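Visitor: turn this into a structure:
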Amino acid sequence: MECVKKMKASFASVGAFSSEENFTRGNPEGPIEWINHEAEAFEEILNSRGDICAFSGARGIATILEKKGCEHVKILAQSEATLPFEDAKDPSAEASMVGGKFFTDIWDNGGREMAREIIQKSEKGIHDAREVAKAAEKSAEPEGQIGIN
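Guide: Here you go, the predicted structure:
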C-alpha cells in the first residue's frame, strides 16, 4: 500500500485531500479502482490550481497598475469591457519583461504562498462540505431492521 501513501502525499503537497480508500486486503481491484479515481481527481485539482494562480497573477498585475495610477484598470473593470484572448497573444518585449518582474518580484516573494493559502482554504471548504454530506447521508440510512413476516 506504499502507492496509496505516495498518492495521499502528492495530494497533500498541493493542499488537497484525497478520498478515503475503501478497499479490503486481498482484493486487487479495489486499490486499482481507488488509484484510477484519484488520478482523475488529481488532474481536476491541478487544473483548478492553475486557474487560481492565473487569477492571482492577473489580479496582482491589475492591482499594481492601479496603484501606479493607470486608469485602464477602471476602464477594463466596466461590465461592457471585454478582454479578447487575441490581445494576449504575441506580447511586446516590455509586456514580457513586466511578466518576468511580476514572477521574480511578486510571485517568488509571497504571491505563490498567497495563492496556496487561497487553494487550501478552498479545498478545506470543499472537503468539509463533503464530510458533512457524507455524515448526513449515513445518518439517513435506515438501521438494520429485522422484518416480521
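Visitor: could you use CA atoms for every contact and neighbour count after this?
Guide: Noted.
Visitor: helices and strands around the helix ranked longest in the chain, which ones?
Guide: Ranked by residue count and defined by DSSP state H, the top helix of the chain is helix 29-67. Under the contact criterion of 3 or more CA pairs under 8 Å, 6 or more residues apart in numbering; DSSP states H and E, helix 29-67 touches helix 2-13, helix 72-77, helix 111-140.
Visitor: can you rerun that using 10 Å?
Guide: helix 2-13, helix 72-77, helix 93-101, helix 111-140 (3 or more CA pairs under 10 Å, 6 or more residues apart in numbering; DSSP states H and E).
Visitor: one more, please, to line up against the first structure:
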Amino acid sequence: MQQDLEDEKNEATIKDLESKVKDHEAVLEKKDFVIQDLENKVKDHEAALEKKDFVIHSMEGSLLEAQAEIDRLNSELLKKSEEEKKNLETNLKTEIEKSSNLQKSLKELQDKCLDFGNRCVQRLKDVFHSIGASSDKFTPSVENLPSTFEYIEGEVDALDEVIAGHADFCALLASRGTATAFLKSGCTHRKIVNRPNFSLSPADLIDIPSLARSIGNRFMTQIWINGGRKMAGDEARSHLKPDDEAKE
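Guide: Coordinates of the predicted model:
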C-alpha cells in the first residue's frame, strides 16, 4: 500500500516535470520565434538603413550636381551680364555720338538757314528800296527760323504788286522823256495829244509803226540808259513816306 502511494507520488512528480518540460519547451519555442522575429526585424531595419544610406548618398550626389549646375549658371549669367553691360555701354556711346553729330548738323543747318534768311531779307529790302517801296522792319533769328521764311514768303508775294507799281512809274517817266524829246525837236503835236479827248485803244498798239519803234529804241539809248532808270527809281522813292524810310 505504501509502495503504491509512493508510485503514485512519483508518477505525479514525473507528470509535473513532464508538464514543466513541455511548458519550458513551449517557452523555448516561443523564445526562438521571438528571436527569429527580432532577427527578421533587425534584417529589415538593416535593409532600411542601407536603403536610407543609398537614398542619402543619392540625394547628396544630386545636391552636388545641382550645386555644380547652379555655379555654372551663375558663371554664365555673370559672364552674360558683363557682355550685355559692355554692349549697352558701346550702344550708349554710339547713341551719344549720333546725338552729338545730329546736334552739330542741326546747328550748322540753322546757321545756314539764318544766313540765307538774312541775305534774302536784305536783298528784298534793297529791291524794294530800289523801286521806291518799303518793307516792314524784321530781324531774323535762329530761335524762330519759321517766322523768317514766313516773312520772306510774304515779301515775295507782295513783290508782284510792288513791281507793277514801279512799272507804272517807269511808263510815266518814259512818256515824259518821249514828250521832252518831241518838245526839244519842236514837235507841235503835243497840244493835240494833251487834249482831254485824245485817246489810244489797245488796237492802236497791236501794229506799232516802224517810226514809233525807232523812236522807242532811241528813247532807250538816249534817255533811259543815260539817267531815266535812275530818275524813275528816285521818283518812286520820293513817294515813300518818311516813316517808311525810317523803317528801312
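Visitor: nearest to Leu65 of structure 1, of the helices and strands packed on helix 29-67 of structure 1?
Guide: helix 72-77 (7.3 Å; CA to CA).
Visitor: tell me which element the residue nearest in space to the middle of structure 2 is part of?
Guide: Centroid-nearest residue in structure 2, with CA atoms, centre = their mean: Ser99, separated by 10.3 Å. Assessed by DSSP states H and E, Ser99 of structure 2 sits inside helix 2-130.
Visitor: can you tell me what Ser56 of structure 1 aligns to in structure 2?
Guide: Matched to structure 2 by TM-score structural alignment, Ser56 of structure 1 sits across from Leu173.
Visitor: correction: Phe11 of structure 1
Guide: So, by TM-score structural alignment, Phe11 of structure 1 is matched to Lys125.
Visitor: what's the separation between the match of Ser56 of structure 1 and Gly117 of structure 2?
Guide: According to CA to CA, to the nearest Å, Leu173 of structure 2 and Gly117 of structure 2 sit 34 Å apart.
Visitor: same question for Leu183 of structure 2.
Guide: For Leu183 of structure 2, the distance to Gly117 of structure 2 - CA to CA - is 49 Å.
Visitor: rewinding a little: mind listing what's buried in the longest helix of structure 1?
Guide: 31, 34-35, 38, 42, 45, 49, 52-53, 56-57, 60-62 (16 or more other CA atoms under 10 Å).
Visitor: need the residues you listed in a markdown table with distance to Glu80 of structure 1, can you?
Guide: Shown next, in a markdown table, are those (distance: CA to CA, whole Å):
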| residue | distance to Glu80 of structure 1 |
| --- | --- |
| Pro31 | 51 |
| Trp34 | 46 |
| Ile35 | 45 |
| Glu38 | 41 |
| Phe42 | 36 |
| Ile45 | 32 |
| Arg49 | 28 |
| Ile52 | 24 |
| Cys53 | 25 |
| Ser56 | 22 |
| Gly57 | 22 |
| Gly60 | 22 |
| Ile61 | 21 |
| Ala62 | 18 |
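Visitor: list the contacts of the closest residue in space to Ser147 of structure 2 that isn't next to it in sequence.
Guide: Excluding the flanking residues, the one nearest Ser147 of structure 2 by CA to CA, 6 or more residues apart in numbering is Pro140, at 7.9 Å. Contacts for Pro140 of structure 2 (CA atoms under 10 Å, 6 or more residues apart in numbering) come out as 113-119, 121, 146-149, 151.
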